[in-house]
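1. Predicted model and sequence below, questions to follow.
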Amino acid sequence: MPLDPRAQRLLSMVSAAASDGRERPSAEQRRQSLAKLMQFSRNDVGPVTTRDGRCYGPVGALHYRMYTPGSIGELDGQDAEALLPGFVYFHGGGLVAGSIETHDKVAAALAAASGCRLLSFDYRLAPEHRCPAAAEDALAAIEFVVRHGSLLGIDSERVVIGGDSAGATLAAFLCQYAAAVGGPGIAAQCLICPVLDFSEPWPSREMFGAGYLLDRATWEADLADYLPADVRLDEPVISPLCNPVPVGLPPAVIHTAEFDPMRDEGNAYATRLKDAGVTVAHVCHDGMVHNFHALGAFLPQAKPALELIGRQLRSLLQIPALR
């Protein structure tokens, strides 16, 4: 399909607001740019209630925001303190930008759609904290939720790990890690516009590397900020697609976008998991660009995509469907 006209208008607006040069952005420029873009996020899926908290990671406090679907009691008669499936969510932003706040509405929409208590975590960002800091924090977050599920109102046997863009990199890697070492137990993974392989020039990265929201100058700047010199581009922590599929990997919900530079690696990962016998629900969204799911104020396709993700997770976790 051709690029969606509304997506094209969005790209034209972003291009008009950008500087003329194609120099690599600084980390601060990257953070400001993503924060502005994420102002166009919406949660028109359903009501949630929120509570902020913290746990302790390798070097100090990790902050999270927990989203509880406001309609959950109406669906299955449970009260607000009942044990629900959990969803540990990591925001995108190239491991350099993004936060709980930038992805607040996306996290709320995913909680409402999935019926899970969703915990969105902040993690250490580069260049202040290089690889593997983000992965270490993400692992600590998962272990916290699984270990203390009952205190959080979460069924520790039904915990999803997910994220979008670079947050999906963390989720995919940690699912592989958990399967390889025998825990923590993860019920499902949810990867939205995932970044999965920096080791080779995928065709979609070549075709859509400029002018399609996420450009080469940005991801190269993020990678330079995040990776120490001694980490290879095919290391699973940055390129999970390069890792052999371990036995025991959880079922996956994977959503990619037709005009996303990262499309091919996401599609390839879905195929690789299926070939290895993993249950996979994969959708490549026609006419859409990277991060489309988070731009509902411009793109009406965002809401049905988030609702579909919710239905797919509900099916995997045996949560009653929304009425």
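-> Done, it's in.
2. contacts and neighbour counts: CA atoms only from here.
-> Fine.
3. Quick check: next helix or strand after the helix or strand hosting residue 273?
-> Counting by DSSP states H and E, the element that carries residue 273 is helix 263-275. As assigned by DSSP H and E, the chain's next helix or strand after helix 263-275 is strand 280-285.
4. what helices or strands is that next one leaning on?
-> If contacts are counted by 3 or more Cα pairs under 8 Å, 6 or more residues apart in numbering; DSSP states H and E, strand 280-285 sits against strand 252-257, helix 263-275.
5. try this one side by side with the last:
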Amino acid sequence: MTLHPAIADVLSTLPAPPDSLDPAVLRAIEESQVAPIDERLPLHTVEDTSAHTRVGEVPIRIYTPVEADAFGLLVYFHGGAFFLGSLDTHDHVARNLAVETGLKVISVGYRRAPEAKFPAGLDDCDAVVRWVVELGESLGWDGDTLAIAGDSSGGTFVAAVAATAHDEGFDRITHQVLFYPSLDLDFDVDRYDSLRENAEGYGVETAGLTPFNAFYFDSGADPADPRVSPIKRGDLTGLPPALIVTAEFDPMRDEGELYGARLNEAGVKATVSRYAGANHGFVQNFSWISEFHRAFEETAEFLTRPGE
């Protein structure tokens, strides 16, 4: 299949990437594209607050889809190559997750590189998940579903948090959802066919992976560390059931699909779903296209599937 024509049209209008990456400039560009509040998907309530965690105060945004006495919970980690993305830039993703799943969504405003050193952002995500359990009753948690989800680098955090929780005997996470995750930050182009097949022309390019992740590496993240590259974890047994959504025209497609295969080999129920015609970032950037909005619906189905 070819790249979806609507995506191709948008990519054709994008300027060439800058010669040097300035986090402040790139963040400002992202924030300038956030829709006004009155144009966002309406929910019962949306609340900005902080989680009082073992690592300090972590900004969070809580999305309650409807009025009810109790909810399953979904903790969401936004993407952005560990230095971009925010509660605002991914607000529409969290809203769609809340509406389609019916869960209360807690989006995490974790610390980002280069200002924060590794593993600050990962620690924030892990700590908020623990805080959610501690404060479950006050959050209206039904005590049942506790899912974690993330896109791109947020998917990296999902895999790492799930693994850390398992290692520490924290068994409350029921599901993990990874949208086109970055799971192997060793960007040798010979490691995966998709790094060569989708190297140029699809928005995120293979040659840009190292410079875009350089802020994270410079903050102390080692690509050989399984917390940084979760696919390097040797033992995947005992992890929560997983939904891994990949994009046909994503350089990182194959590492996500390999991770799903390895989870299944380890006895973990893992569903890998490749979206034809899609590129990296499609859940954030192109979910207004009906066939790509399907990713939210598939997430809802996964979270309610018997036996998951």
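-> Here it is on my side, so go on. Please read these numbers as outputs of a predicted model, since none were measured by experiment.
6. Give me the TM-score for this pair.
-> The TM-score (TM-score structural alignment, normalised by the length of structure 2) is 0.90; 303 aligned residues with a Cα RMSD of 2.4 Å.
7. After alignment, which residue of structure 2 pairs with residue 97 of structure 1?
-> Mapped onto structure 2 by TM-score structural alignment, residue 97 of structure 1 lines up with residue 84.
8. Specify the local secondary structure of the closest residue to that match other than its chain neighbours.
-> Nearest residue to residue 84 of structure 2, sequence neighbours excluded (Cα to Cα, 6 or more residues apart in numbering): residue 27, at 6.0 Å. Under the three-state scheme (DSSP: H, G, I helix; E, B strand; the rest coil), residue 27 of structure 2 adopts helix.
9. hang on, the earlier thing: so the match of residue 97 of structure 1 sits against residue 23, correct?
-> Yes - at 7.2 Å, residue 84 of structure 2 and residue 23 qualify as touching, with contact defined as Cα atoms under 8 Å.
10. Structure 1: which residue goes with residue 21 of structure 2?
-> By TM-score structural alignment, residue 21 of structure 2 lines up with residue 25.
11. wait, doesn't that match sit right on residue 219?
-> No - using Cα under 8 Å as the test, residue 25 of structure 1 is too far from residue 219 to be in contact (9.6 Å).
12. secondary structure element for residue 178 of structure 2?
-> Residue 178 of structure 2 belongs to strand 175-179, assigned by DSSP H and E.
13. Centre of the chain to that strand, how far?
-> 8 Å (Cα atoms, centre = their mean, to the nearest Å).
14. In structure 1, which residues correspond to the next helix or strand after that strand?
-> With elements assigned by DSSP H and E, the helix or strand that comes after strand 175-179 of structure 2 is helix 193-197. Using TM-score structural alignment, helix 193-197 of structure 2 corresponds to residues 203-207 of structure 1.
15. List of residues touching the matching stretch?
-> Residues outside stretch 203-207 of structure 1 that contact it (Cα atoms under 8 Å, 6 or more residues apart in numbering): 216, 259-264.
16. Nearest residue to residue 114 of structure 1 in space, ignoring adjacent ones along the chain?
-> Nearest to residue 114 of structure 1 is residue 310, by Cα to Cα, 6+ apart, at 3.8 Å.
17. What is the burial count for the one you found?
-> Close neighbours of residue 310 of structure 1, defined as other Cα atoms under 10 Å, add up to 26.
18. Would you map the helices across the stretch 51-200 of structure 1?
-> Counting by DSSP state H, counting those that start in this stretch, one finds helices in the stretch 51-200 of structure 1 at the ranges 72-76, 104-114, 133-147, 149-152, 166-181.
19. which residues in structure 2 does the third one match up with?
-> Residue correspondence for helix 133-147 of structure 1 in structure 2, counting by TM-score structural alignment: residues 120-134.
20. contacting residues around the matching stretch?
-> By Cα under 8 Å, 6+ apart, stretch 120-134 of structure 2 touches 51-55, 58, 75, 77, 82, 108, 110-112, 139, 157, 160-161, 165, 172.
21. Only the buried residues of the match of helix 193-197 of structure 2, if you could.
-> 204-205 (16 or more other Cα atoms under 10 Å).
22. average offset between that stretch and structure 2?
-> With mean Cα distance after the TM-score superposition for structure 1, stretch 203-207 of structure 1 departs from structure 2 by a mean of 2.2 Å once superposed.
23. how far does that stretch sit from the chain's center?
-> With Cα atoms, centre = their mean, you get 21 Å for stretch 203-207 of structure 1.
24. Residue 148 of structure 1 - how many residues pack around it?
-> 14.
25. Against residue 83 of structure 1, how distant is it?
-> As judged by Cα to Cα, to the nearest Å, residue 148 of structure 1 and residue 83 of structure 1 stand 12 Å apart.
26. Also residue 180 of structure 1?
-> Taking Cα to Cα, one finds residue 180 of structure 1 at 28 Å from residue 83 of structure 1.
27. Between those two, which has more neighbouring residues?
-> residue 83 (19 against 14).
28. ok, now which ones touch the aligned residue in structure 2 for that one?
-> Counting by TM-score structural alignment, residue 83 of structure 1 corresponds to residue 70 in structure 2. Residues in contact with residue 70 of structure 2, defined by Cα under 8 Å, 6+ apart, are 140-142.
29. So which of the residues you listed belong to strands?
-> 141-142 (DSSP state E).
30. hmm, which of the contacts of residue 70 of structure 2 are the buried ones?
-> By 16+ other Cα under 10 Å, the contacts of residue 70 of structure 2 give 140-141 as buried.
31. which of the contacts of residue 70 of structure 2 map to contacts in structure 1?
-> Contacts conserved in structure 1 for these, counting by both residues aligned by TM-score structural alignment, their matches' Cα atoms under 8 Å: 140-142.
32. Now check residue 60 of structure 2 against structure 1: what is it aligned to?
-> Checking TM-score structural alignment: residue 60 of structure 2 goes with residue 64.
33. wait, doesn't its match sit right on residue 120?
-> Yes - Residue 64 of structure 1 lies in contact with residue 120 (Cα under 8 Å); the separation is 5.3 Å.
34. Those two: which is more packed in?
-> residue 120 (28 against 22).
35. now the counterpart of that one in structure 2, nearest residue through space, not along the chain?
-> The equivalent of residue 120 of structure 1 in structure 2 is residue 107 (alignment by TM-score structural alignment). Of all residues not flanking residue 107 of structure 2 in the chain, residue 76 sits nearest, at 4.7 Å (Cα to Cα, 6+ apart).
36. before we move on, the earlier item: pick out whichever of residue 84 and residue 23 of structure 2 has more residues nearby.
-> The neighbour comparison of residue 84 of structure 2 against residue 23 (other Cα under 10 Å) goes to residue 84, with 20 against 16.
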